[in-house]
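Novice: Give me a 3D structure for the following:
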Amino acid sequence: MSISVLLAKKALGPLIAVFLILQGCTPMAKDDVLKFSTHDIGLACYGGVTNAWLQYAGMVSELCDTEAGRDKLPTDINRVPGSLAGFYQAFESPLEMKWRSRDGTELRHTVDLKKEIPVPRIKYDHPERVFDKEPFQGVPTVVVEYDDRTVNVYFAATLQVRPLDPATRPSVEHVDVFTLVYSRTL
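Specialist: This is a model prediction of the structure:
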């Protein structure tokens, strides 16, 4: 073999690797695909809660100020509120909450999600199926739920995943994920 052929063979591998990196084809841990940097926020009131108040990233949201939240029903499990507020950088500030429980007690609680969950990430049992280039349909939602004396925080997202059998379903599928990430009863 000539020297030029040997040099071409040795240089070809790194050259292809550089080309792929420049094209955005770097290997990525599958869990990293589910990290997020922006989100919506939604509030829900149940269990007789009144005067629910949330301050987050300089914005104040209020809910159940004229009537008490109803009891939580089985159909409310994994439900994202219909009204969402804002477009925020992930964990931009602590969630500062106030509300009145069913018995009228005023409760206050603050949670700093940045301390509780250092890396904003949606949990999913099959991250290898997630469509790498666009894992989310829309943006994830942080749901703050007041239920009598308990506050729950959930991450909700619609993931775009590859079908189990691409031959029968060539396009992506949408999977709704709703995960409890924080809960506290006062």
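Novice: Please count neighbours and contacts with C-alpha atoms only from this point.
Specialist: Will do.
Novice: show me the contacts for the closest residue to Asp112 other than its chain neighbours.
Specialist: Nearest residue to Asp112 in three dimensions, chain neighbours excluded: Pro94, at 4.2 Å (Cα to Cα, 6 or more residues apart in numbering). Shown in contact with Pro94 (Cα atoms under 8 Å, 6 or more residues apart in numbering): 56-57, 110-114.
Novice: Can you turn the buried part of the residues you listed into a PyMOL selection?
Specialist: To isolate the buried ones among the contacts of Pro94 in PyMOL, judged by 16 or more other Cα atoms under 10 Å, type:
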select buried, resi 56+111+113
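Novice: Here is the second sequence; please produce its structure so I can put it next to the first one:
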Amino acid sequence: MTDKYKRDPDGQRQDGVSGYPIKAAGMEVFQGDACMSFPRIRGAIYIAIAALLCLLSGGCHTTVQNLASSGEVDRHRPNRFPLTFSAHNFSAYCFSAWGCKVIYDDMYVVRRPDNVLTGPLKGPDHVQQLDAVYTSGDNFPPPVVVTWRSRDGVPHKDSIDLDQIFRDRRIVHDVDEKKISEIAVIANPEILLIVDDRTLSIYMKAFIPLKEPGNPANRYSGMSQNSVLVYTKTY
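Specialist: Here you go, the predicted model:
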């Protein structure tokens, strides 16, 4: 694939978007480029429509029944509990760290200069605002390699085995299973790796469709999307 963007010596696109390749639908693309196979685009569109209508309708049972004429939804089986996943999306974030670098699936997803200290994490609400931007294939690539220096300059390095952390393949969420729609499509969950000074944490963020609005006063609350802490280690 021809790289049509100007890049600096570190490989970063000069328009501010990362220039490191990511894998999507069996092909190598650059983050920010619109490349994906048509079957996956079609499937993603159906899922997005289902999720959007869930939010607009305030619940997911009626939405999926109305979409049942589409081939993608026809092939969807009722959800089984506990919920499990076979693919995921991923991102890594570094806060209060010098020269943070994260290698995921043999690619740099974070590559900060050694002389740069990243800004601080602004609390739990900040974590909830973070999303995964790298589309992965089936679970799981090799362990994630993370190197950085904490705020005090002490170097750290670790290898994080997501395959082991999520060995039961369960979607980690904080929703009562009785409130989850049995028939709505559940998208691949997001896995977030966060370095914060001397602490490394793994969160899972899943988009869980609800039978009824989570907030009766808000008809658009038919989906739960909280990040839940799965793993943490302090160095």
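Novice: and Val29 of structure 2, how many neighbours does it have?
Specialist: Counted with other Cα atoms under 10 Å, residues neighbouring Val29 of structure 2 total 20.
Novice: hmm, back to that, so what corresponds to the residue nearest to Asp112 of structure 1 in structure 2?
Specialist: In structure 2, the residue equivalent to Pro94 of structure 1 is Pro143, according to TM-score structural alignment.
Novice: Distance of the residue nearest to Asp112 of structure 1 relative to Arg129 of structure 1?
Specialist: Pro94 of structure 1 sits 32 Å away from Arg129 of structure 1, going by Cα to Cα, to the nearest Å.
Novice: what about the strands in structure 2?
Specialist: Under the criterion DSSP state E, structure 2 carries strands at the ranges 21-24, 27-30, 87-95, 97-104, 107-111, 134-138, 144-150, 155-160, 190-196, 199-205, 208-209, 223-224, 227-234.
Novice: can you list those strands in JSON lines and add distance to His76 of structure 2?
Specialist: Shown next, in JSON lines, are the strands of structure 2 (distance: least, Cα to Cα, whole Å):
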{"stretch": "strand 21-24", "distance to His76 of structure 2": "22"}
{"stretch": "strand 27-30", "distance to His76 of structure 2": "25"}
{"stretch": "strand 87-95", "distance to His76 of structure 2": "16"}
{"stretch": "strand 97-104", "distance to His76 of structure 2": "30"}
{"stretch": "strand 107-111", "distance to His76 of structure 2": "32"}
{"stretch": "strand 134-138", "distance to His76 of structure 2": "18"}
{"stretch": "strand 144-150", "distance to His76 of structure 2": "32"}
{"stretch": "strand 155-160", "distance to His76 of structure 2": "33"}
{"stretch": "strand 190-196", "distance to His76 of structure 2": "20"}
{"stretch": "strand 199-205", "distance to His76 of structure 2": "21"}
{"stretch": "strand 208-209", "distance to His76 of structure 2": "14"}
{"stretch": "strand 223-224", "distance to His76 of structure 2": "18"}
{"stretch": "strand 227-234", "distance to His76 of structure 2": "25"}
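Novice: most packed of those?
Specialist: Neighbour counts (mean count of other Cα atoms under 10 Å) averaged over each of the strands of structure 2 peak at strand 208-209, with a mean of 28.
Novice: corresponding residues in structure 1 for it?
Specialist: Residue span in structure 1 matched to strand 208-209 of structure 2, by TM-score structural alignment: 159-160.
Novice: how close does that stretch sit to structure 2?
Specialist: Mean deviation of stretch 159-160 of structure 1 relative to structure 2 after superposition (mean Cα distance after the TM-score superposition for structure 1): 1.1 Å.
Novice: quick one: contacts of that stretch?
Specialist: For stretch 159-160 of structure 1, contacts defined as Cα under 8 Å, 6+ apart pick out 130-131, 134-137, 172-177.
Novice: What separation do you get for the most centrally placed residue in structure 2 and Val175 of structure 2?
Specialist: The residue lying closest to the centre of structure 2 (Cα atoms, centre = their mean) is Glu190, at 2.5 Å. Distance from Glu190 of structure 2 to Val175 of structure 2, counting by Cα to Cα: 16 Å.
Novice: sorry, back to before: ChimeraX command for the buried members of the contacts of stretch 159-160 of structure 1?
Specialist: Here is the ChimeraX command that selects the buried residues among those (16+ other Cα under 10 Å):
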select :130,131,135,136,172,173,174,177
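Novice: Please tabulate the contacts of stretch 159-160 of structure 1 in a markdown table, including the columns distance to Val151 of structure 1.
Specialist: Below are those laid out as a markdown table (distance: Cα to Cα, whole Å):
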| residue | distance to Val151 of structure 1 |
| --- | --- |
| Val130 | 30 |
| Phe131 | 33 |
| Glu134 | 31 |
| Pro135 | 28 |
| Phe136 | 26 |
| Gln137 | 27 |
| Val172 | 34 |
| Glu173 | 32 |
| His174 | 28 |
| Val175 | 26 |
| Asp176 | 22 |
| Val177 | 19 |
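Novice: and of the contacts of stretch 159-160 of structure 1, the nearest to Ala11 of structure 1?
Specialist: Nearest to Ala11 of structure 1, judged by Cα to Cα, of these is Phe131 at 31.9 Å.
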